[in-house]
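Asks: could you work out the structure for the sequence below:
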Amino acid sequence: MTGLRRRLRALPLRSRLALLVTTAVAVAVAAAAAACWFVTQQQLEHQLDKTLRASKVDQQYLLELYTYCKSDTSQEPRPFTGVTVQLIDAQGTVCIAPEAVSQKLPVSQEDLDVAKRQRAYTLHSETADNGVDMRVYTSPLDVRGPGPASGSLAVSIARPMSEVTAPLSTLAWVLVLVAGIGVVGAGAAGLWIARTGLRPVDDLAHAVERVAETEDLTIRIPAEGEDEIARLSRSFNSMTSSLAISRDRQSQLIADAGHELRTPLTSLRTNIELLSRSDDTGRAIPPDDRKALMTSVKAQMTELAALIGDLQELSRPDAAQPGPLQVVALHDIARNALQRARLRGPELTITDELAPWYVRAEPAALERAVVNVLDNAVKFSPARGSIQVTLHRGELTVRDHGPGIPTEELPHVFDRFWRSPSARQLPGSGLGLSIVARTVQQAGGEISLRPADEGRGTVASIRLPGAPQPPPSG
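Replies: Sure thing, here's the model as predicted:
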């Protein structure tokens, strides 16, 4: 059985489908043919038995036959055609016409029981002396005649079983022929159906091979209908479209990263070359200028480190989580981020109103997201400005009084490396809000930026699902 399964699995799918259809049809046809044959056999045998029981033998002929056997006379009874007739007495003696001696039937116990009046009748099959299979009906017979022509007997009427077997044999050959034609036709139809049904699968396989060879993700498969093949085609098209978008994003990320890295690297290389040239030529740089150069080098290195960290954060797949999810207190994370924001903007007035709210997220990533939002507010706030931070029923709102974001730029604020023209002179890589949006979405929340309702400024809103009370432990 294992070897058969292994050989079947080695066959092409269309061959297996054709074989399956052929086998199913063959089994169905064989079952139908067998049922038809057996039903016909039962009906023919029943009809033969009914004919035997309805057969009427001339009483005069029976009397002549009985007189012939008892009187031992040479006067033979007149011939009787159509059936084989024999008489049986209680001792089992058989009386049969001379012309039918070769068709003499053996006497069974059931026949004797009928002759002795212990059974009303009997139906059974026997083989005559000439080897012909016969169907025998035995019934009681009372003979009344002069002299020895009287007594209690049983009469057996028999007809050849060929009346049943001959039509059955013909039917069997017809069924075999029809079944053979049906199986062959089913095999051809199954192969045609398999080829036709699997043609979209072949197209899909060829498309996959072309994508693997050419790396062309623009290949699409026509998807018509609502069957499984059409769904598979649409799924493949969706997959290649997603892969193309992912590759484009990767290429764009690399290009944007190279562009962003070029500026600090150029500045860093220029400063280092100045310091190296001073050492090579022996011309000392004034202490104030040297200190300014070293400060610039340190700033550029810090900017590079931050940019590389942001790129590492964005390099993870969108479906991957930064770490294990935990139930964390969003109000505590916001409070810690506020402490850092106050250190970065000591001249700013930062007020907060934080209601308890517990969410399921990765603590470090969520804190970094809140810090990035507050850093943007600090960065764009005017000197001695104010920032209002509130947390109410899972919505963290940060409102600054900076220049605000033009309405036409709002759709791009969460794009990677995108920076407003008015903010390109300020430090930063343009990745902060992208990381914030990614982190919030992974936690099942939403983030949005909108202009302030009154006056200048921007309102950043983070909504996270959670509860005002921590879930019970255990």
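Asks: alpha carbons only for contacts and neighbour counts from here, please
Replies: Noted.
Asks: which parts of this structure are helices?
Replies: Using DSSP state H, the helices of the chain run over residues 2-10, 13-54, 59-71, 109-115, 162-197, 199-214, 228-281, 287-315, 330-344, 363-380, 432-442.
Asks: mind putting those helices into JSON lines with mean neighbour count?
Replies: Formatted as JSON lines, these follow (neighbours: other C-alpha atoms under 10 Å):
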{"stretch": "helix 2-10", "mean neighbour count": "10"}
{"stretch": "helix 13-54", "mean neighbour count": "16"}
{"stretch": "helix 59-71", "mean neighbour count": "18"}
{"stretch": "helix 109-115", "mean neighbour count": "21"}
{"stretch": "helix 162-197", "mean neighbour count": "16"}
{"stretch": "helix 199-214", "mean neighbour count": "14"}
{"stretch": "helix 228-281", "mean neighbour count": "14"}
{"stretch": "helix 287-315", "mean neighbour count": "15"}
{"stretch": "helix 330-344", "mean neighbour count": "18"}
{"stretch": "helix 363-380", "mean neighbour count": "21"}
{"stretch": "helix 432-442", "mean neighbour count": "21"}
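Asks: quick one: closest of the ones you listed to P472.
Replies: Within the helices of the chain, the stretch nearest P472 is helix 330-344; the backing value is 17.1 Å (C-alpha to C-alpha).
Asks: what packs against the closest one?
Replies: strand 349-354, strand 358-361, helix 363-380 (3 or more C-alpha pairs under 8 Å, 6 or more residues apart in numbering; DSSP states H and E).
Asks: and these: which comes nearest L243?
Replies: Of the helices and strands packed on helix 330-344, nearest to L243 by C-alpha to C-alpha is helix 363-380, at 26.6 Å.
Asks: quick one: the closest one to strand 349-354, angle?
Replies: 140 degrees (axes from the mean of the first three to the mean of the last three C-alpha atoms, to 10 degrees).
Asks: residue contacts, S71?
Replies: Residues counted as contacts of S71 (C-alpha atoms under 8 Å, 6 or more residues apart in numbering) are P148.
Asks: gap between it and P148?
Replies: Note on S71: its distance to P148, by C-alpha to C-alpha, to the nearest Å, is 7 Å.
Asks: looking at the helices and strands packed on helix 330-344, which is closest to M294?
Replies: The closest of those to M294 is helix 363-380. By C-alpha to C-alpha, the value is 23.9 Å.
Asks: check the offset of that closest one from the chain's centre.
Replies: Chain-centre distance of helix 363-380: 44 Å, with C-alpha atoms, centre = their mean, to the nearest Å.
Asks: one more, for comparison:
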Amino acid sequence: MTGILRRFRTRPLRTRLALLVAAAVAVAVAAVAASCWFMVKVQLENQLDSSLRDTQVDKRYLTELYTYCRGTSQAPFRPYSGFTVQLVDSRGTACIAPSAAQLPVTSADLAVIGHEQADTLHWATAADGARMRVYTTPLRVSQGLGLPDTELALSLARPVSEVDRPLSTLAWVLLAVSGIGVLGAGAAGLWVARTGLRPVDQLTRAVEHVARTEDLTVRIPVEGEDEIARLSLSFNSMTASLASSRDRQSQLIADAGHELRTPLTSLRTNIELLARSEDTGRAIPPDDRRALMKSVKAQMTELASLIGDLQELSRPDAAGPGPLQVVALHDIVDTALERARLRGPELTIRADLTPWYVRAEPAALERAVVNVLDNAVKFSPPRGTIEIALREGELTVRDHGPGIPADELPHVFERFWRSPSARQLPGSGLGLSIVARTVQQAGGEITLRPAEDGDGTVAAIRLPGAPQPPPRL
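Replies: From the prediction side, this is the model:
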């Protein structure tokens, strides 16, 4: 059985569907045919029993049969209208017409003669081997027959072949009809399977084409709203997402290469100058050497920052943030402020922080806040002022720099995007992209807008939380 199931599973899907449909129809047809055959059999047997019970044998025929059995008549005896008529006395002696095969006398027949039961129906095999249905009932031959008062039993029998022949014919008819039905069901199942699985074949060919050519522009036509249509829609959405992901990946690699090229070129130039000085023996003036070393250090720092940003962005969005914890946003802002003051010692930084607790990844959230403050430090004018406020879950950071033009605001959160006015400043163009991703993963939102008085830019981060930490369980 296991081997049959294994071979069945190796068949094509349409073949399995056709076989399953044919098997289901075969079982249903077999059940219906068997039920029909048994119902007809019971009906025919009941009709046969009724005909035996309802038959009234002619008194003259009984008289002639009795006189023949007593030996007082030698005339040849005729059959009685398709019935076999047999008389049985109390000693179990049977008398039957010479043209009929004798029936066996059973205990049920003797019980009828002895008035132990009113009548009986049973199966019997005649002397010639024919199967008979026998009905036995008491008979007093003195009643209207002009014969001595004698206890007899009258047995009427008809051959079972009267039932078996139509049943056999019916069985062959049902078998033929069932066979035709099963074959038709198998053919219909195969046709339905081929028709129903045609969209699946299209999907299979499309998947094979994508696997072979890596062509993600393939789309499957969607018809209707059934499961196949949903599968086609899912495939189209998947290929569109893959194509978009590949385009973003290609763009990220190109942008990363472009951003890496500038510091690497500058770093290479500075190192070549230092190496040439060593090779030629021409010493570089101390001030120039210090400037070169400072430039090398700055380029190394920029490369390290860029690589860190790329590592942060390399984490898939689907992976989600790390372990979430309840953290004090005001404490994180306080820590980030210390770093911001170190990077802009000449700037005035004013902070007004009220307690606010959020659920987020602490390290990622701190990095996001630091990036926002770094931007404010970077674009603030010398001896400028930065104003930070945290009220009811909204952190606002305002600088008094040149601001962001309205046509550039939609692009500030894109990877590697940098304002034309900021291309000469250090940075990779990834900071705000990382900030937006971290804030969204924490369930919040970030916006950049011009200050109300037109002087500088306001970065606003809103995170869901509460002014008090949740109680510990």
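Asks: what TM-score do we get after superposing?
Replies: Here the superposed chains carry a TM-score of 0.94, computed using TM-score structural alignment, normalised by the length of structure 2; 472 aligned residues with a C-alpha RMSD of 2.0 Å.
Asks: turn the helices and strands packed on helix 330-344 of structure 1 into a markdown table, including distance to A30 of structure 1.
Replies: Formatted as a markdown table, these follow (distance: least, C-alpha to C-alpha, whole Å):
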| stretch | distance to A30 of structure 1 |
| --- | --- |
| strand 349-354 | 80 |
| strand 358-361 | 64 |
| helix 363-380 | 69 |
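Asks: quick one: which of those is nearest L330 of structure 1?
Replies: strand 358-361 (5.7 Å).
Asks: packing partners of that closest one?
Replies: So strand 358-361 of structure 1, by 3+ C-alpha pairs under 8 Å, 6+ apart, packs with strand 326-329, helix 330-344, strand 466-467.
Asks: what's the closest of those to S267 of structure 1?
Replies: helix 330-344 (24.4 Å).
Asks: returning to that earlier point: so for P356 of structure 1, which of the helices of structure 1 sits nearest?
Replies: helix 330-344 (5.6 Å).
Asks: where in structure 2 does the closest one fall?
Replies: Helix 330-344 of structure 1 corresponds to residues 329-343 of structure 2 when matched by TM-score structural alignment.
Asks: mean deviation of the matching stretch from structure 1?
Replies: Mean deviation of stretch 329-343 of structure 2 relative to structure 1 after superposition (mean C-alpha distance after the TM-score superposition for structure 1): 1.8 Å.
Asks: contacts for that stretch, please.
Replies: Stretch 329-343 of structure 2 is contacted from outside by 347, 349, 353-358, 365-366, 369-370, 373-374, 377, 390, using C-alpha under 8 Å, 6+ apart.
Asks: would a markdown table of the helices and strands packed on strand 358-361 of structure 1 with distance to V132 of structure 1 be doable?
Replies: Formatted as a markdown table, these follow (distance: least, C-alpha to C-alpha, whole Å):
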| stretch | distance to V132 of structure 1 |
| --- | --- |
| strand 326-329 | 93 |
| helix 330-344 | 101 |
| strand 466-467 | 94 |
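Asks: to I435 of structure 1, which of those lies closest?
Replies: Once these are compared by C-alpha to C-alpha, helix 330-344 is nearest, at 15.9 Å.
Asks: now the angle between strand 349-354 and the closest one, please.
Replies: Using the same axes, to 10 degrees, helix 330-344 of structure 1 lies at 170 degrees relative to strand 349-354.
Asks: which stretch among the helices and strands packed on strand 358-361 of structure 1 comes nearest S278 of structure 1?
Replies: It's helix 330-344; of these, that one is closest to S278 of structure 1 (C-alpha to C-alpha) at 34.8 Å.
Asks: rewinding a little: tell me which of the helices and strands packed on helix 330-344 of structure 1 lies nearest to P106 of structure 1.
Replies: Per C-alpha to C-alpha, nearest to P106 of structure 1 of those: strand 358-361, 95.9 Å.
Asks: run the chain-centre distance for the closest one.
Replies: Distance of strand 358-361 of structure 1 from the chain centroid (C-alpha atoms, centre = their mean) equals 35 Å.
Asks: contacts for that strand?
Replies: So strand 358-361 of structure 1 is contacted by 324-331, 443, 464-470 (C-alpha under 8 Å, 6+ apart).
Asks: which among these end up buried?
Replies: Buried subset of the contacts of strand 358-361 of structure 1 (neighbour count, 16 or more other C-alpha atoms under 10 Å): V328, A329, L330, H331, A443, L464, G466.
Asks: picking that back up, quick one: which of the helices and strands packed on helix 330-344 of structure 1 is nearest R419 of structure 1?
Replies: helix 363-380 (11.7 Å).
Asks: report the mean deviation for the closest one after fitting onto structure 2.
Replies: Mean deviation for helix 363-380 of structure 1: 1.1 Å (mean C-alpha distance after the TM-score superposition for structure 1).
Asks: what's the angle between that helix and helix 432-442?
Replies: Computed by the same axes, to 10 degrees, the angle between helix 363-380 of structure 1 and helix 432-442 is 140 degrees.
Asks: elements contacting helix 363-380 of structure 1?
Replies: Against helix 363-380 of structure 1 (3+ C-alpha pairs under 8 Å, 6+ apart) you get helix 330-344, strand 395-399, helix 432-442.
Asks: please produce JSON lines containing those, extended by distance to A90 of structure 1.
Replies: Formatted as JSON lines, these follow (distance: least, C-alpha to C-alpha, whole Å):
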{"stretch": "helix 330-344", "distance to A90 of structure 1": "111"}
{"stretch": "strand 395-399", "distance to A90 of structure 1": "111"}
{"stretch": "helix 432-442", "distance to A90 of structure 1": "102"}
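Asks: so for V29 of structure 1, which of the ones you listed sits nearest?
Replies: Here helix 432-442 is closest among those (C-alpha to C-alpha), at 58.9 Å.
Asks: after superposition, how close is the closest one to structure 2?
Replies: Looks like 1.3 Å for helix 432-442 of structure 1 (mean C-alpha distance after the TM-score superposition for structure 1).
Asks: what about G345 of structure 1, how many neighbours?
Replies: Neighbours of G345 of structure 1 under the rule other C-alpha atoms under 10 Å: 18.
Asks: which one of the helices and strands packed on strand 358-361 of structure 1 lies closest to H401 of structure 1?
Replies: helix 330-344 (15.3 Å).
Asks: thinking again about what came up before, quick one: the helices of structure 1 as JSON lines, columns for distance to S125 of structure 1 too.
Replies: Converted to JSON lines, the helices of structure 1 look like this (distance: least, C-alpha to C-alpha, whole Å):
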{"stretch": "helix 2-10", "distance to S125 of structure 1": "45"}
{"stretch": "helix 13-54", "distance to S125 of structure 1": "10"}
{"stretch": "helix 59-71", "distance to S125 of structure 1": "22"}
{"stretch": "helix 109-115", "distance to S125 of structure 1": "12"}
{"stretch": "helix 162-197", "distance to S125 of structure 1": "12"}
{"stretch": "helix 199-214", "distance to S125 of structure 1": "60"}
{"stretch": "helix 228-281", "distance to S125 of structure 1": "59"}
{"stretch": "helix 287-315", "distance to S125 of structure 1": "90"}
{"stretch": "helix 330-344", "distance to S125 of structure 1": "96"}
{"stretch": "helix 363-380", "distance to S125 of structure 1": "93"}
{"stretch": "helix 432-442", "distance to S125 of structure 1": "86"}
